[in-house]
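1. Structure here, sequence nowhere to be found:
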């Protein structure tokens, strides 16, 4: 554990470039932090920081070490989280992102599971990597780094448009402003706006960015008020019928690809059972 504490100390100082702030972040005194960093430097026989009375900077050795040290600390924390709850299964999903399949999967699994909700697929993936979750049911695209993934199901998307003013072709609907999603990855935002690589009309119109939304309720309100269009899985559209909003299938619109993801290092029998159940769910 001493090695892990020293790595945590190194990472904190490397990210803060200030021993006082790093000590506060770790809940240590500054002398304790300095001793931990000094012990690591002596163990490695290399200086990791250039220290003066005015500044702290990483040496080339420190810069080279930081990515691996950060990964080691994150992996250790994830392992500790999993060990503390070794008896259960934590499933991550978006609240409306399971195409309605999660209840059937859990019933077929036949054992209890804790559910955690994520706002985006990337957040769900992050929850797997840092140990908060064991397995996720999530729609692509998302960051698959460090994860194993299998396909579960596909579903069509529909265009949500103001009632009475529906576009009927892909080019027509793409000519209208589309709801934007600040804070999400650009690749995911493009998918939400039907500007992803799998949605390719022959002669795409210029892109028109609509107003932003934080969640589905805001997006549908913007559609109802005639401010923009948005694109949803069929199962979500069925769940949220709304006066003033028309859902229309559009030829050429990319579909939803629901996938099950789990840490590539996982050896959990419960995770394996969930994956088997999810991938054979009709």
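-> Cool, got the structure. The shown structure was predicted, so the numbers you read here are calculated from the model rather than taken from an experiment. Numbering: from 1, shown residues only.
2. Only C-alpha atoms from now on, for both contacts and neighbour counts.
-> Will do.
3. Which parts of the stretch 101-250 of the chain are strands?
-> With DSSP state E, counting those that start in this stretch as the criterion, the stretch 101-250 of the chain has strands at 114-117, 135-139, 147-155, 157-162, 178-180, 209-212, 230-233, 245-249.
4. For the helix or strand hosting residue 78, name the packing helices and strands.
-> Assigned by DSSP states H and E, residue 78 belongs to helix 60-84. If you count contacts as 3 or more C-alpha pairs under 8 Å, 6 or more residues apart in numbering; DSSP states H and E, helix 60-84 packs onto helix 2-16.
5. A further structure is provided below for comparison with the first:
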């Protein structure tokens, strides 16, 4: 055997060993929420704020809400939001609250597989046990629908889910939702919603060639959304330059109507219709105050 042949075989062996090690590399932490009684009404509110209804429902299909969303077409393949109803096989009927907690906060299925980042689980990572238990209680009230969502259509090598473990290590962090004691209660509530549950940065932040959010471009807009869509910058500077105020932004999150009289379309229209329009006025104002970095009182701010 030549030296080159031996080196090639050794390199191939190392590659196979590395791939096998990655495939069996465990991810996630154990969870036990069985002792927490959830509040379904509060959970339904959190589900609206988190975009669950908007993403996991397909109004044009004639199917009931949460039975699976419209396909999300990206450069890596087509992802289909799954059925979240209580059907035993097609939905979440076979899960328990701890399975649900691992899925929502850690992005891991009951089988231990990593979810694709089309599911914005990094933004939900800081939800409390109470938040998750309430969400679970709400989902347990959804009538079953027995038709599973179609499978994802993802080409090699992105169809190898174990590769997501490396992706998560590199790009799996989300903006902080930690409370800043120097800021107002409303500003901190807005930060928790915008950076966390409402996951505004999932669309309004540009991504690199591997689909990871570019941290220094947070909320600075994106021209490469699934399906060829665009999301404008929503940094404080950009919003103020475009004439937004706390009052007008709060109103837009309720109505979808912008200061110039035009209305949100596409994905943002769905976000408003199925999500932010259902929020309490004080939560919409909190989001606006955080996005504009505005602590001032008064609806003309």
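-> Right, received. Where do you want to start? These numbers come from a predicted model, not from an experiment.
6. TM-score of the superposition?
-> Laid over one another, the chains give 0.21 as their TM-score (TM-score structural alignment, normalised by the length of the first structure), with 99 aligned residues with a C-alpha RMSD of 6.0 Å.
7. picking up where we left off before, out of the strands of the stretch 101-250 of the first structure, which gets nearest to residue 263 of the first structure?
-> Nearest to residue 263 of the first structure, of all these, is strand 147-155, at 4.5 Å by C-alpha to C-alpha.
8. distance of the closest residue to residue 283 of the second structure other than its chain neighbours from residue 53 of the second structure?
-> Nearest residue to residue 283 of the second structure in three dimensions, chain neighbours excluded: residue 190, at 6.9 Å (C-alpha to C-alpha, 6 or more residues apart in numbering). In this view, residue 190 of the second structure and residue 53 of the second structure are 21 Å apart by C-alpha to C-alpha, to the nearest Å.
9. Those two - which one has more neighbours?
-> More crowded of residue 190 of the second structure and residue 53, by other C-alpha atoms under 10 Å: residue 190, with 25 against 22.
10. Where does the more buried one sit, in terms of helix or strand?
-> According to DSSP H and E, residue 190 of the second structure maps onto helix 185-192.
11. Return the set of buried residues in that helix.
-> Using 16 or more other C-alpha atoms under 10 Å as the burial criterion, the residues of helix 185-192 of the second structure that qualify are 186, 187, 188, 189, 190, 191, 192.
12. which of those residues sit farthest apart?
-> 186 and 192, at 9.9 Å, using C-alpha to C-alpha across these.
13. Which parts of the first structure are helices?
-> Per DSSP state H, the first structure carries helices over the ranges 2-16, 19-26, 30-44, 60-84, 102-109, 121-129, 170-174, 186-192, 216-224, 234-239, 269-279.
14. just those helices: most buried one?
-> Mean neighbours per residue, mean count of other C-alpha atoms under 10 Å, is largest over those for helix 121-129, with a mean of 23.
15. hmm, back to that, can you tell me which of the strands of the stretch 101-250 of the first structure is nearest to residue 25 of the first structure?
-> Between residue 25 of the first structure and the strands of the stretch 101-250 of the first structure, the shortest separation by C-alpha to C-alpha is 26.6 Å, and it involves strand 114-117.
16. pretty sure residue 78 of the second structure is in a strand, no?
-> Yes: assessed with DSSP: H, G, I helix; E, B strand; the rest coil, residue 78 of the second structure lies in a strand.
17. nearest spatial neighbour of it, skipping sequence neighbours?
-> Leaving aside its chain neighbours, residue 78 of the second structure sits nearest to residue 153 (5.0 Å; criterion: C-alpha to C-alpha, 6+ apart).
18. Is that neighbour in contact with residue 73, as I believe?
-> No: with contacts counted by C-alpha atoms under 8 Å, residue 153 of the second structure stays clear of residue 73, the gap being 9.3 Å.
19. Mutual contacts of these two, please.
-> residue 79 (C-alpha atoms under 8 Å, 6 or more residues apart in numbering).
20. and these two? which has more neighbours close in?
-> Taking other C-alpha under 10 Å, residue 153 of the second structure and residue 73 do not tie; residue 73 has more neighbours (17 against 14).
21. Regarding the more buried one, which helix or strand does it belong to?
-> Applying DSSP H and E, one finds residue 73 of the second structure within strand 72-74.
22. who does that strand touch, helix- and strand-wise?
-> Secondary-structure packing of strand 72-74 of the second structure (3+ C-alpha pairs under 8 Å, 6+ apart): strand 77-79.
23. Report the next helix or strand after the strand it packs on in sequence order.
-> Using DSSP H and E, the helix or strand that follows strand 77-79 of the second structure in sequence is helix 97-101.
24. For the very next helix or strand once past that next one, which residues meet the burial criterion?
-> Once helix 97-101 of the second structure ends, the next helix or strand along the chain (criterion: DSSP H and E) is helix 129-139. Residues of helix 129-139 of the second structure classed as buried: 129, 131, 132, 133, 134, 135, 136, 137, 138, 139 (neighbour count, 16+ other C-alpha under 10 Å).
25. Surely the second one touches residue 43?
-> In this case it means residue 131 of the second structure. Yes: Residue 131 of the second structure is within contact range of residue 43, at 7.0 Å (criterion: C-alpha under 8 Å).
26. hey, what's in contact with both of the two?
-> Counting by C-alpha under 8 Å, 6+ apart, residue 131 of the second structure and residue 43 have no contacts in common.
27. Export the helices of the first structure to CSV and append columns for distance to residue 148 of the first structure.
-> Below are those laid out as CSV (distance: least, C-alpha to C-alpha, whole Å):
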stretch, distance to residue 148 of the first structure
helix 2-16, 27
helix 19-26, 32
helix 30-44, 34
helix 60-84, 16
helix 102-109, 19
helix 121-129, 11
helix 170-174, 34
helix 186-192, 20
helix 216-224, 29
helix 234-239, 26
helix 269-279, 10
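28. Excluding residues flanking it in the chain, which one is nearest residue 20 of the first structure?
-> Spatial nearest neighbour of residue 20 of the first structure, chain neighbours left out: residue 30 (6.0 Å); criterion: C-alpha to C-alpha, 6+ apart.
29. Quick check, the one you found in contact with residue 23.
-> Yes: under the criterion of C-alpha under 8 Å, residue 30 of the first structure makes contact with residue 23 at 5.4 Å.
30. Tell me the buried residues in the lengthiest helix in the second structure?
-> Counting residues, the longest helix found in the second structure (DSSP H) is helix 3-24. Judged by neighbour count (16+ other C-alpha under 10 Å), helix 3-24 of the second structure contains these buried residues: residue 23.
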